[in-house]
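Chemist: Pasting the sequence and the predicted model now:
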Amino acid sequence: MTSDKSVGSGISEPTPNRLYLAVWRWHFYAGIYVLPFMVMLALTGLVILFAPQIEDVQYRQMMFVSSQGQMQPHTAQLEAVRRAYPEATLQRFRPTNAPNRSAQVALEQNGRELTVFVNPYTLAVLGEVDNASRWENIATSIHGTLLLQKEVSLPWVGKVNLGDLLIEIAASLMVLLVVTGLYLWWPRDRRGVYGTLIPRFSVRGRTFWKDLHSVPMFWVSGAVLFFALSGLAWTGIWGDRYVQAWNTFPEQMWNDVPKSTQNLESLNRSGEKLVPWNLENSKLPVSGSMAGKDGIPAGTPVNLDTVIQYVRDNGVNYGFWVALPQGKEGVWTVSASSMSRDVTDARKDRTLHIDQYSGKVLADIGWAQYGLGAKAMAAGIALHMGTYGWWSQALNAVFCLLILLASAAAVAMWWIRRPAGVFRLAAPPMPKNLPLWKAAVAIILVMVVLFPAAGATLLLVLLLDFLIVQRIPAIRRALG
């Protein structure tokens, strides 16, 4: 980085140095907002990532059984839960996919969403778990909405969840944070690998913490971009209006099947996904017509046993949920999804709708029916959640831990740099005579188009910085 010229010389500060200071200032402002969210997302992400292992230990007495000969019919397992919960609405059934695992029934009773475990050999009801108390669901709710229920109305957008909006702004600003961070990281003094690709553990003070911040973030910068972009697929503005609207399943593929007014998203429960992300906006078909393709053979009773047998005979020989028909027009919906950890590979996603009367298949949707965008997002979300197996869990865990390390180092860098004994934000100074405002405005306009929530926030911060911070000495001193 070029050194400053003296003020009395009449020579202006070289552009590279001024640009560095301007980028540092934007990186600092974005980091103030993003860092708490980044820490929260990394911590809750670790809980979500290892939720299967956590629950295997936490609910071991209910989730595992001893093999005791022949398994009872699935209808008998479901009926055992129905007898134990006569006032409940049974919603879906998950058959065991291993000899030592219990079956699960999701139900709703007195406003509570419960998962009940049943021994498939003895039909003994082993216990229940309140959906609201599961670590994964709590972490997922924090991860997605900060547990906030408040909605806000935005121009041209409508109502969105406040917590979702705040997280969307943070995830969008992560893109800016990575780009500006890479610019600041770029070596300018021809130093070697130490301090650039490997931290200098022999140094002390702010340089030590700078290395612990910049080097890990360089190595995980691609992962941060990936997590931010794939996570945005769930958000209320970028996800619903930009991504999901263009990458849903083409319903015209089943135009000859009558549909209800309900979306498949209605099959999900709080904190739990039953259907794949790209099918949530599709309409549920209805039972009672002669539409559909041959499924369960004519003359065979259409019940839980025959539905499960049919899907297993037709390639779904791994974990899945069966949503029970609700009402006279309801259908059997079988879903094996990487989002609900039924499969470890998004390419095995499968969703079937079966008429509750005729047993005809009203829709059979798999990877081959997904569009290119839907395939990319389905695979991306599976990677985001670490459902591809132990290696993806381990890799995601390393990313989360490095992000936490870099975040802690960023706070330490600021603490050391801030003026002692006074309360100041100590933001990097805005260089004078910076002839780059047109480029800054262009970047913000691009952000507005690509990431509306973050772009609007940047525009607001730019206006506040220009109209208030730079013009009121007391505020400028407090922030600078």
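Modeler: Structure's in. What do you need? Numbers count the residues shown, from 1 in each chain.
Chemist: contacts and neighbour counts: CA atoms only from here.
Modeler: Noted.
Chemist: secondary structure element for Ala397?
Modeler: Secondary structure from DSSP states H and E places Ala397 in helix 390-417.
Chemist: next one: Glu113
Modeler: Using DSSP H and E, Glu113 falls in strand 112-118.
Chemist: tell me which residues in the helix holding Ala397 are buried?
Modeler: For helix 390-417, a neighbour-count test (16 or more other C-alpha atoms under 10 Å) marks 392-393, 396-397, 399-414 as buried.
Chemist: Could you name the helices and strands sitting against the strand holding Glu113?
Modeler: Packing partners of strand 112-118 (3 or more C-alpha pairs under 8 Å, 6 or more residues apart in numbering; DSSP states H and E): helix 60-63, helix 74-84, strand 103-109, strand 125-130.
Chemist: Let me see the residues that make contact with the second one.
Modeler: Residues outside helix 74-84 that contact it (C-alpha atoms under 8 Å, 6 or more residues apart in numbering) are 88, 90, 93, 95, 103, 105, 116, 118-120, 123-125, 303-305.
Chemist: Pasting the second one now:
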Amino acid sequence: MSVPFQGSAPAAMRGRARPLLREAVYRAVWRWHFLAGLLCLPFLILLAATGALYLFKAEIDATVFAHRTLVVASGAPLGPDRLVYTAMQAVPEGVPISYTEPSGPEASALVTMNVGGERTLVFLDPYRGDVLDALPAAREFSGVVRRLHSLTLFGPAANLVIEIVAGFAVILVVTGAYLWWPRGQGGGVVSIRETPRRRVWWRDLHAVTGLFAGAGLLFLALTGLPWSAWWGQELRAWSNAAGLGQPRQLWADRPVSTVPMRAVLNEPGWTMQDAPVPRSEPRAAPAIGLDRAAEILRAMGMPAGFELALPLGETGVYAAAAYPRDVTRQRMISLDQYTGESLVDVRFPEIGPVGQAIQLGIGLHKGEFWGRANQLAMLVFCLATLLLSVTAGVMWWKRRPAGRLGVPPLPRDRRVMAGVTALMLGLGAVFPLTGLAILALIGLDLGVRALLRPRGLRPAAHSA
């Protein structure tokens, strides 16, 4: 004899189903958070450590490398022509590429030389003309730190890994926010339970740190992406094509070369990297010379510390760029090498809104825009990222089974896992290289499970 359900039974079943669904979603999100963290952990540590160092580039240069960056002001400085000539005497096998004006009365001048296709930096006393130091650009400290930060130290293709990591960092923040969300627990929201001997202490420290540092990590990831090899290049190309980056009207009816600004200037800025270098009209008259070009630029109000590239060939120009700590004062000027006429003069307000937003973001990312407060805020985010990485590693070590990786188990309801994975792929569509990495992880996961299934093996389940 069958007993009919009472009216309250379906409601009771629904009441039990909701916690089961929440647990399934939690486990699916936790699994993706773990996989993203496992992939990113060593790179996040590298990015945080090198980023913290680069924030204090000026301070490191003024202390550790003061012998080549600081001078004693005395009388009138020598002209750029004289300093470039001295650099050529110091590096006779090199060809001068650019001259960088001292950024202040006690700062050294810099001449960049091309030596066999590689750049050599020559630091000079602008008052006495003494060579303070000469070294390959590849060995200059802040340059090494910067290339480590972008992984370009290991080749151009390595920068693609940073792009993948930045995309996964976004996933870590989004999934971490879901895992942190209060569910009636007594700790781990804004307080820390137990002692460092217990895994829950590390879990709570990780969660509370993520609460306060998650927004900073997200900001650093998003503002670092424009410098990435593929996504950043595509964003720049799209913004320029849409008229939201380079002010193309400034090049209208002007002869330009096929050489991009990044080929002649060390720092052309994110928006102007692909801008074409203008052309000088060949004339019988001689070039105006470096001294006169620098004088014209100073008269035009170019910020101190600007870089001035020498003309390449009879159609070359004097291309100059200044990127001071105040992003809004950024400027790029190209002068006709024969007449000194300004061919292109790009100020920050003339850049499109996408270009402005990204260069502001980059300035904040590098701790340059709001002075010491900006610098210290970015340092806190770097240190918090290191703490998040350490606590994640300790948590994993404490919960992993002996001899196993300890990947969080799949939820019983595979539809929940499929739904959460679809959301991850949605984020991957915004960052395609990350999306490809997600597909690779899915393929690897399915492959491993297919290999284990015939042997009757399955990953050990562990509670969160």
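Modeler: Right, received. Where do you want to start? Keep in mind that this is a model prediction, so the values were computed, not measured.
Chemist: on that earlier part again, against the second structure, where does the helix holding Ala397 of the first structure fall?
Modeler: The alignment of helix 390-417 of the first structure onto the second structure (TM-score structural alignment) spans residues 372-399.
Chemist: and the matching stretch, how far from the first structure on average?
Modeler: Here stretch 372-399 of the second structure, set against the first structure after superposition, deviates by a mean of 1.0 Å using mean C-alpha distance after the TM-score superposition for the first structure.
Chemist: Which residue in the first structure aligns with Leu38 of the second structure?
Modeler: Matched to the first structure by TM-score structural alignment, Leu38 of the second structure sits across from Ile32.
Chemist: what's the burial count for that match?
Modeler: Here the number of neighbours of Ile32 of the first structure (other C-alpha atoms under 10 Å) works out to 15.
Chemist: what about it, helix or strand, and which?
Modeler: Per DSSP H and E: helix 15-49 holds Ile32 of the first structure.
Chemist: corresponding residues in the second structure for the helix or strand following that helix?
Modeler: Going down the chain from helix 15-49 of the first structure, the next helix or strand is helix 51-58, by DSSP H and E. The alignment of helix 51-58 of the first structure onto the second structure (TM-score structural alignment) covers residues 57-64.
Chemist: Buried residues, that stretch. List them.
Modeler: Neighbour-count burial for stretch 57-64 of the second structure [16+ other C-alpha under 10 Å]: 57, 61.
Chemist: swap in stretch 205-223 of the first structure?
Modeler: 206-218, 220-221, 223.
Chemist: what range in the second structure matches it?
Modeler: With TM-score structural alignment as the criterion, stretch 205-223 of the first structure aligns to 198-216.
Chemist: I'd like the distance from that stretch to the chain centre, please.
Modeler: Distance, stretch centre to chain centre, for stretch 198-216 of the second structure: 24 Å (C-alpha atoms, centre = their mean, to the nearest Å).
Chemist: Return the distance of Lys432 of the first structure relative to Asn17 of the first structure.
Modeler: Distance, Lys432 of the first structure to Asn17 of the first structure, by C-alpha to C-alpha, to the nearest Å: 11 Å.
Chemist: An error on my part: the question was meant for Ala103 of the first structure.
Modeler: 64 Å.
Chemist: Can you tell me the element Trp332 of the first structure falls in?
Modeler: Under the assignment here (DSSP H and E), Trp332 of the first structure is part of strand 331-336.
Chemist: Packing partners of that strand?
Modeler: strand 321-323, strand 350-355.
Chemist: average offset between that strand and the second structure?
Modeler: Strand 331-336 of the first structure versus its aligned partner: 0.6 Å mean (mean C-alpha distance after the TM-score superposition for the first structure).
Chemist: what's that strand aligned against in the second structure?
Modeler: Going by TM-score structural alignment, strand 331-336 of the first structure sits over residues 317-322 in the second structure.
Chemist: and if you look at stretch 119-133 of the first structure?
Modeler: Going by TM-score structural alignment: stretch 119-133 of the first structure matches residues 125-139.
Chemist: Would you mind measuring the gap between the ends of that stretch?
Modeler: First-to-last residue span, stretch 125-139 of the second structure, C-alpha to C-alpha: 21 Å.
Chemist: got the buried residues for that stretch?
Modeler: Buried residues in stretch 125-139 of the second structure (16+ other C-alpha under 10 Å): 125-129, 131-134, 137.
Chemist: Format the residues you listed as JSON lines; extra columns: distance to His149 of the second structure.
Modeler: Shown next, in JSON lines, are these (distance: C-alpha to C-alpha, whole Å):
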{"residue": "Asp125", "distance to His149 of the second structure": "30"}
{"residue": "Pro126", "distance to His149 of the second structure": "32"}
{"residue": "Tyr127", "distance to His149 of the second structure": "35"}
{"residue": "Arg128", "distance to His149 of the second structure": "36"}
{"residue": "Gly129", "distance to His149 of the second structure": "34"}
{"residue": "Val131", "distance to His149 of the second structure": "30"}
{"residue": "Leu132", "distance to His149 of the second structure": "27"}
{"residue": "Asp133", "distance to His149 of the second structure": "25"}
{"residue": "Ala134", "distance to His149 of the second structure": "24"}
{"residue": "Ala137", "distance to His149 of the second structure": "16"}
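Chemist: mean per-residue distance, the strand holding Glu113 of the first structure to the second structure?
Modeler: Relative to the second structure, strand 112-118 of the first structure is 1.8 Å off (mean C-alpha distance after the TM-score superposition for the first structure).
Chemist: quick one, that strand and strand 103-109 angle?
Modeler: With axes from the mean of the first three to the mean of the last three C-alpha atoms, to 10 degrees applied, the angle from strand 112-118 of the first structure to strand 103-109 works out at 150 degrees.
Chemist: Tell me how far strand 112-118 of the first structure lies from the chain's centre.
Modeler: Centre to centre, stretch against its chain (C-alpha atoms, centre = their mean), the figure for strand 112-118 of the first structure is 25 Å.
Chemist: With stretch 276-288 of the second structure instead?
Modeler: With C-alpha atoms, centre = their mean as the basis, the mean position of stretch 276-288 of the second structure lies at 36 Å from the chain mean.
Chemist: Which residues does it contact?
Modeler: So stretch 276-288 of the second structure is contacted by 251, 254-261, 314-317, 319, 334, 336-340, 343-344 (C-alpha under 8 Å, 6+ apart).
Chemist: now do stretch 99-119 of the second structure
Modeler: Contacts for stretch 99-119 of the second structure (C-alpha under 8 Å, 6+ apart): 68-73, 80, 83-84, 87, 91, 93-98, 120-126, 136-138, 304-310.
Chemist: tally of neighbours for the aligned residue in the first structure for Ala157 of the second structure?
Modeler: Counting by TM-score structural alignment, Ala157 of the second structure corresponds to Leu162 in the first structure. Counted with other C-alpha under 10 Å, the neighbours of Leu162 of the first structure add up to 19.
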